[in-house]
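S.K.: The following comprises the amino acid sequence and a computationally predicted model.
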Amino acid sequence: MFTDKMDVAAFSDENFNPKDWINKALKTSDPTQTKEQAASSLVLKLQLMISKLNTALEDQCQQVVQSIPRIVVEAEQLQQEAAFLKDKLISVKADVESVEQETEQNMRALIQMDRVKERISETSKALQEADNWSILDSQAEEGLLKKDYTLVGEKIAGMQISLRLLHHAQDYQERVDHLESLRNRLEATLSPNLVKAFSNNDREGAKTIVNIFRGMERDKQLTKYYSKCVKARVAQRWTEIVNTPETDVVDWLAMLYRDLLNQAKENKEWCEQIFSDDNPDKITCSVVTGCLTGLDPSLDFCLEAGGKLQPSLLPYLSNLIQKTNDFLSELEPYLSSCTEKECRDLGKAVYGPYRPFVSKYREIEAQTLIKEMESWTSGGKDTIEEIHSLSSSVAKLVQLFTTGATRCNQITKGTAFPAFAGAVRDCMDKHLDRYRKVMRRLEKRKGIADDDWSVLQNCLSAVQITGDLLNQFEELDMKLAMMFLEATRSYLGSDTATNKPLAQYHNFLLNPEKIKELETMYSKVSGKSGGSTTPILKDSLDILKQASADLQKTSFNIMFHPIETQLDKVSELATQQGPGISLEANLPEFSFSPQEYITQTGEYLMTLPQHLEPFMSAADNTNITTGLARALRDGNIPGSKEAVRGGGESAADCSAPVDFLLGCVAVSTCGKYMEQLNGVQGISNNSARQLGIDIGYLGNVLEDLGHCLSGDLASASTLLKIEQQQFKTEALNHPISIATLVKKIRAIQN
């Protein structure tokens, strides 16, 4: 009773662990018992189990001992029977050898007789077939005379069977030649009827003749006959189409495609009834491909001739390509089981007429874009009107190029995007000529910039417009990149490119060189070439940035011209002996006042922010500020690097581009003054102090503008004003180059 509750099976496990078994048994013991009681109970159970096992083992041993004599007796009997069987096998082997020796001659005779029988049978069949061949041949000749071609086909089929049995005959080759002659005669006789049935769409007549051809094993030529007939019928229909009055190429193409689609439908029905063993999709693909490439006049010629009559080529191509796309889309269900090569051959035939246009797409698109762009402007405008026109052209240009990209996708499925990018570049270069003309016109007027501030304002307005154009072009480039990748993914993307043989537009529309160019663009735009992605409009952006940089240089030259004119007087005035300066006595600093050249420079600088106010950051001109800041980011105005290093605002991030421009002016002014100081030498102490006073005045003006003197010019001012006896000590606190320069200016010997 106790053992039934224990896990007895665990004792036979190879990985039996006594500790684990004891712990488990104790856990499942009666909870009312203590551990000692449970252990005692468990020991008792194990002892009872051992006792039962011992008893069972003794019983089993007793039974085995009792059965051993019987097993020994049975083993002896089995040994005797095995010896008896061995003797029998030896006896049988001897009998077999004896029979083989006695019957060897008889078996050879039987085998020889069987071979003779087979040869006699073959000879009999050959004689029968030879007689049958003659009968069938005679009947075939009679059928040809009676024009019973169905009978002739049956007899030729019978002769083919007989010929297979006469392959050992001496005149076998003659019979082969004779049978081939009969086939040729029957095929030549039936071919006109077959062509007539195919041409007239006579399915019953064609079915009868096709069965005859199959019977005489000439069925491989049937689809070729059929294809030729269909092509001839389509070619005749094409001649009628192109001669239809009051129609053009677009109408011709629509009618041709409609006929080809009807033909594809007929092919499927025809093959189900006539060519049941052939693949209807392959026949349709072959027929359509052959029809498109065998037209006279060719589609290439017709499309090119029609294009010459069009006022605008791209809408014409767009209309044609849409019909072609629709045709291929409707034809595709009839091509489901065609191979990739067959589909590609068809695609090349369908899109082949467009290849000459795609190869010249850059020129075609550029002409269209430039023509549209030129319609926005007219000659004879003054500078202000031209700048307003340029400003209004920014959004128009972006819309123009967006429309062009959509058109490129529609006509070329994205394959001509490299050409489109080139067309945009050509159009942009043409557009930038207007900026260049404005720049030359304004540059001629830089001498009156301080009298007519509109010159500078017009310059900065032109720069701001280029910044707006850069901003919108960068947004446009991102949009075009998405359009390009989406359009070309079906044939350039690695995951899907091989799954759509009828979508391999790059193979249909481009030559190998253009394909490589397209793949290179795809790699760069998608980032698969490594590194950062390349803008589609990179060339256009580059020439736009260059034009903007040239405009900025012109604007700065105009802005800086009045300052440069005044500072050119520094070296001349420094050597003149003005009132009070010729005195040898040291004068107090208050005895000096800034000279006219520097005060005029200061007045100009102080007036500059007022006239640049339209370009300052404000709620009502944020777009102007953003455009000007964007343009300055890629420019290289003199002094821009020093202005940024000197604590000025970066052109790339500036929210107040006027401050950046003033910083560049401040740096350039200091640089110009230092350049002038290099041409001064051997002046008196009072003249040197006058220069120092002038520089100090310039520093005060720049400080009012939020900028400061350059370190070199500030050092020069200090060293110019200091007494000679203190110069050596003070010079130690300034750059050696500046100390040397001032020493030369003041003609200090030691």
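M.R.: Sure, I can see it.

S.K.: contacts, neighbours, all on C-alpha from now
M.R.: OK.

S.K.: Contact partners for residue 393?
M.R.: By Cα atoms under 8 Å, 6 or more residues apart in numbering, the contact set of residue 393 is residue 376.

S.K.: Spatially, what comes nearest to residue 683 if we skip its sequence neighbours?
M.R.: Of all residues not flanking residue 683 in the chain, residue 746 sits nearest, at 5.4 Å (Cα to Cα, 6 or more residues apart in numbering).

S.K.: Distance of that neighbour relative to residue 697?
M.R.: Residue 746 sits 20 Å away from residue 697, going by Cα to Cα, to the nearest Å.

S.K.: Neighbour count: those two, which is higher?
M.R.: Counted by other Cα atoms under 10 Å, residue 746 and residue 697 do not tie: residue 746 has more neighbours, with 21 against 18.

S.K.: Test my guess that residue 270 contacts residue 206.
M.R.: No - contact criterion Cα atoms under 8 Å: residue 270 and residue 206 do not qualify, at 9.9 Å.

S.K.: Put this next to the first one:
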Amino acid sequence: MDVSALSEATFSPADWINANYKKYIEENGSKDGDATSFIQSYVAKLQLYVQQVNYAVEESSRQVVSSMPRIAKESTTLHSDVSQLQEKMSAMRQEVAAVQNETGECMATLERLNTLQTKLQAAKESLQESDGWGNLLAELEDGFERNDLKGVCEKLIALQKSLHAQEQLPGHAERLTQVEDFKNRLEALASPSVVQCFAESNLEQAQHYVQIFASIQRLPQLQQYYRAVQKNLWQQQWKQTLELQGTETQPQQQQQFLTLYYDQLLEHCQRQVKWCSNLFSEESTQPFLVIAELLPALQPTRDAHILQLLKTSNERLELLGLFSQVNHSFVLHLNSLLEQSHITLSDELHRQLGEAVFEYFHKFIQQYPRLEETQLSTQVDRLLSNQSTPSDAVRHLEESTRKLYEWLKEACERCSAITSDLALCKLITLLNGIFKRQLENFGRIQRQLGLSLGSSSYAAQSENWSLLQYTMSQLQCLADFQVQLHQFEHDLHARMATLAAKLTKQSSRGNITIFQTCDHAARTQLLNAIADYQQKKAEATESLGIFPQIYAALKLQFSETHDITLNILLQPIETHLAHIRPAAETHPSTGIDMPSFSFAPQESITQIGQYLLTLPQHLEPLLLAPSALLKQALEVCNVKYTQAIPCADVLLSLVVEQCCILYQAQILQIKTLPASAAKQLSVDIEYLSNVLEELGLSINLQLSQILTLLKAAPDQYLTLSSGCEPRLVTAIRQMRNIISTQ
């Protein structure tokens, strides 16, 4: 029996009994009375176990009771020892306090004496150095008279040490001034030789001067001499380059001055990086500091010379693109040189170097939009040439749209090449004007089509069909313009997103770029403009938020061109409707009511019917399988074109709809309508209804109600007019001279 389970925290009597019972069955086999024998056996064992536990508890209690007097006695002894220890510690604390009182004054006196000893020792050394100060000054003066650079340097080092030793003596400021004066004289004495060795790139001699200047703590001044020599050398090289290019006769060769100069400067910089690393140890950034200080100080300035070339050039944008490419190529090679040399520039030098290369070019970036606008305007002017005939004008539209977007893409490429897209938002602003001019061209051709519709030269119906084809072509051109405009907007958004990422990227420890040279105000303004365009894109429904006004004007032109298309198709109908007049009373005296079958449709209405029946054969060649662009244009004009039916059927239904409206308006202009005329008119309407049924269409509701009112007998007019429009009921009643019974 396992009794260890009884002491577990999760002990369960039922589980324990069941487990033991199962174990008992497995050991003894299955027999009758197993449960009874198991219980008797385990109860006996448990009783025995309880007796043992009781015995152990009684034994432990007896031992505890017997040991209690001894524990109490030991506790009393321990308490007494603690009291004695506390008394000894208190006495010791008093003794320590007495010793501190006795020795405190002695320690303070010792410290004061030690301080005085240190001061006396320093004063002694200072006096000793002061005695030798005069000798050093005399030796220095003698060395300067003999131009003994090495001896002067040694004595000056000794003078510096002596100055440091005499720091405690009065007159230290005067002695410091003397030392600085001697350093200045030494620097002036060495400067001609320093300049010469730097000009000749004499490494051994230069290292000697590095040791001298480092010993007198004037190494920065030596580096300044190095930069001054290099800048003077490259200033002369700049003038020679300009003079050489000035002798060239070809403009392309004259424009290579900056490329030539940068190439020479890069080659020299690469050599100087290695030379300076040997000369100044780890300080190998001096050649880059030379470039940072040299380029902004060039005379004449780079921008002044470029301006002179621009004044004599007819390809100003291409010329600016060339110089921009030269700048970026120069920086690309600088970044490569820094990476290969494992040189990390300081944040300040990194910024200065970028500004030295790109700062002068920002004024041309500011001028770029004006130059670009001039070029685009000149190109667009060539597209706006007047065409004598509508066919020539419409054919010219397709070509002009293609050329326009080619020029706009070229303009964007120039913007990227010249300004790295920093002038992209300004370019977008001027593009609005360019698009408006193109839309004005669309509008002018549209008006030309409208005027041609009413001119005598287009009176022939065959020529009207040609005019219809021109309007369809113009709708397709408008759709082509819209599709390319949408793609153009998408490309502009992608460019702006890329530009924003470059402007916000922290590149102070990365490559030198033109974006780090933008001042804070210009950067903020550009990022705000990009964010504004992105917000408009999120809010826009039809456009992408860059040219919303152009989209609105374009939509209006879609609608107006479609209206011209309908007017072309409705012109014959309007002509025939104008000849419809109420027929005179055939037998005014007899008052005979003629049956309807005795009336034939009037010639004008039959001509309209014949015309409508011929429309499908003229529309289907144009619209049976319209191009994707034409289908898109028609959907913009009217939502019915989005239905899953042929566009020709939609246009025919629109013509029929307008025909019914025109016919209804023509009927309502009639002042009086005799009975025979009413029957004639009803026969005409029924004829038109039958024609439309053959086309799969029907007359509109108003015309159907007019037919009902015309056929109604006077005595049944009120009953049959129920459900018709009150306006029509009243108008027809007055025409027929039916007296109202209400």
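M.R.: Right, received. Where do you want to start? It should be emphasised that the depicted structure is a prediction, and the values quoted were computed from it without experimental measurement.

S.K.: residue nearest the centroid of structure 1?
M.R.: Nearest to the mean C-alpha position of structure 1, by Cα atoms, centre = their mean, lies residue 522 at 3.6 Å.

S.K.: That residue is in what secondary structure piece?
M.R.: Per DSSP states H and E: residue 522 of structure 1 is located in helix 512-526.

S.K.: tell me what that helix is packed against?
M.R.: Packing partners of helix 512-526 of structure 1 (3 or more Cα pairs under 8 Å, 6 or more residues apart in numbering; DSSP states H and E): helix 417-443, helix 454-492.

S.K.: Could I get those in TSV, plus columns for distance to residue 170 of structure 1 and mean neighbour count?
M.R.: Listed next are those as TSV, based on distance: least, Cα to Cα, whole Å; neighbours: other Cα atoms under 10 Å:
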stretch	distance to residue 170 of structure 1	mean neighbour count
helix 417-443	72	20
helix 454-492	62	21
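
S.K.: And these: which comes nearest residue 708 of structure 1?
M.R.: Within these, the stretch nearest residue 708 of structure 1 is helix 454-492; the backing value is 23.4 Å (Cα to Cα).

S.K.: what angle separates the closest one from helix 512-526?
M.R.: Orientation check (axes from the mean of the first three to the mean of the last three Cα atoms, to 10 degrees): helix 454-492 of structure 1 against helix 512-526 gives 110 degrees.

S.K.: Quick one: list the elements packing against helix 454-492 of structure 1.
M.R.: Packing partners of helix 454-492 of structure 1 (3+ Cα pairs under 8 Å, 6+ apart): helix 383-412, helix 417-443, helix 512-526, helix 538-567, helix 622-633.

S.K.: which outside residues touch the following helix or strand past the shortest one?
M.R.: Past helix 622-633 of structure 1, heading to the C-terminal end, the next element that is a helix or strand (DSSP H and E) is helix 640-645. Surrounding helix 640-645 of structure 1, the residues in contact under the criterion Cα under 8 Å, 6+ apart are 649-650, 660, 663-664, 667.

S.K.: average gap between the helix holding residue 522 of structure 1 and structure 2?
M.R.: Following superposition, helix 512-526 of structure 1 is found to deviate from structure 2 by 5.4 Å on average (mean Cα distance after the TM-score superposition for structure 1).

S.K.: what about the residue nearest to residue 419 of structure 1 when sequence neighbours are not counted, how many neighbours?
M.R.: Once flanking residues are discounted, residue 419 of structure 1 sits nearest to residue 362: 4.5 Å by Cα to Cα, 6+ apart. Residue 362 of structure 1 sits with 22 neighbouring residues when counted by other Cα under 10 Å.

S.K.: My guess is residue 362 of structure 1 contacts residue 417. True?
M.R.: No - Residue 362 of structure 1 is not in contact with residue 417 according to Cα under 8 Å; the separation is 9.1 Å.

S.K.: Please report the distance of the residue lying closest to the residue nearest to the centre of structure 1 once chain neighbours are set aside from residue 341 of structure 1.
M.R.: Nearest residue to residue 522 of structure 1 in three dimensions, chain neighbours excluded: residue 485, at 7.2 Å (Cα to Cα, 6+ apart). Shown here: residue 485 of structure 1 relative to residue 341 of structure 1, a distance of 25 Å by Cα to Cα.

S.K.: Mean deviation, stretch 651-661 of structure 2 versus structure 1?
M.R.: Average distance, stretch 651-661 of structure 2 versus aligned residues of structure 1 after superposition (mean Cα distance after the TM-score superposition for structure 1): 2.0 Å.

S.K.: Tell me which two of the contacts of helix 640-645 of structure 1 sit farthest apart.
M.R.: Among these, the pair separated by the greatest distance (Cα to Cα) is 650 and 667, at 14.2 Å.

S.K.: Which one's more surrounded, these two?
M.R.: Per other Cα under 10 Å, whichever of residue 650 of structure 1 and residue 667 has more neighbours is residue 667, with 24 against 19.
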